[in-house]
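Visitor: Got a sequence here, can you build the structure:
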Amino acid sequence: MIRPRTGADLDACVQALAEVHAADRYPVDWPDTPARWLTPADLVRAWVAMEDGRVTGHVGLAEVEPDVAVSAGMSVAGAVTRLFVVPGARGGGLAARLLDAVLAEVSPLTLEVSDEGRAAIALYERHGWRRLGSTRARWLNAAGEPALLHHYLSP
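Guide: Presented below is the predicted three-dimensional model:
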């Protein structure tokens, strides 16, 4: 079941994020306050996937950065942020359903993904997201270099 996230979900979201971080190093650097990381200032709304009373996935909708909107060459409604699925819930299409939940609210959307996120890149491209370009991040990847970020536009 996918539903809007509430404040009461944050502790469970942090636990799920810890599982993802241990498996995938996402986020790259564990935040000092993970609940705040899951609720950035530009967050408009967030959703959680629940199974047996447990958070198994998360996605947020954020305001789009002006330079990203310009690079898209069109009006963009928002940006996907903080998308993750716990390792035990992968392989059944949950990430795609979380993306669909956001797209059902607003479209078109953008998102960015690190070059290291090969499974995520494959997911986005399978579902029709189009790469707009790439930039270097201010944070470092696993090799200790500025991460390469790919920017995508929803179908």
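Visitor: use CA for all of it now, contacts and neighbours both
Guide: OK.
Visitor: hang on, Arg82 is in a helix, isn't it?
Guide: No - if the criterion is DSSP: H, G, I helix; E, B strand; the rest coil, then Arg82 is strand and not within a helix.
Visitor: my guess is it contacts Val59, does it?
Guide: Yes - counting by CA atoms under 8 Å, Arg82 does reach Val59; the two are 5.3 Å apart.
Visitor: if you count what's nearby, which of these two comes out ahead?
Guide: Between Arg82 and Val59, Val59 has the larger neighbour count (other CA atoms under 10 Å), namely 25 against 20.
Visitor: and for comparison, fold this next one:
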Amino acid sequence: MEIRDRTPDDLDACVKALAEVQAGDRYPVDWPRDPAGWLTPDGLIRAWTAVEGEVVLGHVALTRDMEVTRLFVTPAARGRGLAARLLDTVRAAVETPLKLEVSSEGKAAIAFYERSGWRRVGSSRARWLNAAGEPALVHHYVSPPAPKSRLPRSGEQDVG
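Guide: Now for the predicted structure:
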């Protein structure tokens, strides 16, 4: 399994993987008219896929305002630490704090983010509707501080 930059050729496989996620988890809540377009939101600066051979197991994107979005792992690939690896990939690509939003209905996602050190900084109502047909309650998170890498001092060898 590898995590690599998403290419335009990956989009059909990403849509197929997203359909598996949506069938099991209702993410996204409503299936988009243009799922490939949904995976390419306004302000997208980079996206990654987790793949095994030609099969997409997971996906994550980053927007210009440093928001992590479109993060998912297929049901068959869960339990392998893939969501954490995708988030780590995004965090390694930028030096600034990241943010993300998650629906209050996403209990497993909320638990994962909080275990991973993400901090809830607020909540608001979305324009889209939740499963009950009401404006969704969305929680806003910021990433934990990036680990500081220690560079060798002058005359010291890097043994890492």
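Visitor: Show me the longest helix that occurs in the first structure.
Guide: Assignment by DSSP state H gives helix 10-24 as the longest helix of the first structure.
Visitor: Show residues contacting it.
Guide: 26-28, 30, 34-35, 38, 48, 54-58, 84-87 (CA atoms under 8 Å, 6 or more residues apart in numbering).
Visitor: Following element in sequence after that helix, please.
Guide: Sequence order places helix 34-37 as the next helix or strand after helix 10-24 of the first structure, per DSSP states H and E.
Visitor: what distance separates that next one from the centre of its chain?
Guide: Here the centre of helix 34-37 of the first structure is set off from its chain's centre by 14 Å, with CA atoms, centre = their mean, to the nearest Å.
Visitor: What of stretch 109-118 of the first structure?
Guide: Offset of stretch 109-118 of the first structure from its chain centre (CA atoms, centre = their mean): 8 Å.
Visitor: what range in the second structure matches it?
Guide: Mapped onto the second structure using TM-score structural alignment, stretch 109-118 of the first structure spans residues 98-107.
Visitor: now the end-to-end length of the matching stretch.
Guide: From its first residue to its last, stretch 98-107 of the second structure covers 20 Å (CA to CA, to the nearest Å).
Visitor: picking that back up, would you mind listing which of the contacts of helix 10-24 of the first structure are buried?
Guide: 26-27, 34-35, 38, 48, 55-58, 84-86 (16 or more other CA atoms under 10 Å).
Visitor: ok, of the residues you listed, which one's closest to Thr6 of the first structure?
Guide: Using CA to CA, Val48 is the member of those that lies nearest Thr6 of the first structure, at 8.8 Å.
Visitor: Find the nearest non-adjacent residue to the alignment partner in the second structure of Asn141 of the first structure, please.
Guide: Applying TM-score structural alignment, one finds that Asn141 of the first structure aligns to Asn130 in the second structure. For Asn130 of the second structure, ignoring the flanking residues on the chain, the nearest one in space by CA to CA, 6 or more residues apart in numbering is Ala136 at 4.7 Å.
Visitor: In contact with the residue lying closest to Asp42 of the second structure once chain neighbours are set aside, which residues?
Guide: Sequence neighbours aside, Thr63 is the residue nearest to Asp42 of the second structure in space, at 7.6 Å (criterion: CA to CA, 6+ apart). Residues in contact with Thr63 of the second structure (CA under 8 Å, 6+ apart) are Pro41, Asp42, Gly43, Leu44, Ile45, Arg46, Thr69.
Visitor: how about those in a markdown table, adding secondary structure?
Guide: Shown next, in a markdown table, are the contacts of Thr63 of the second structure (three-state DSSP):
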| residue | secondary structure |
| --- | --- |
| Pro41 | coil |
| Asp42 | coil |
| Gly43 | coil |
| Leu44 | strand |
| Ile45 | strand |
| Arg46 | strand |
| Thr69 | strand |
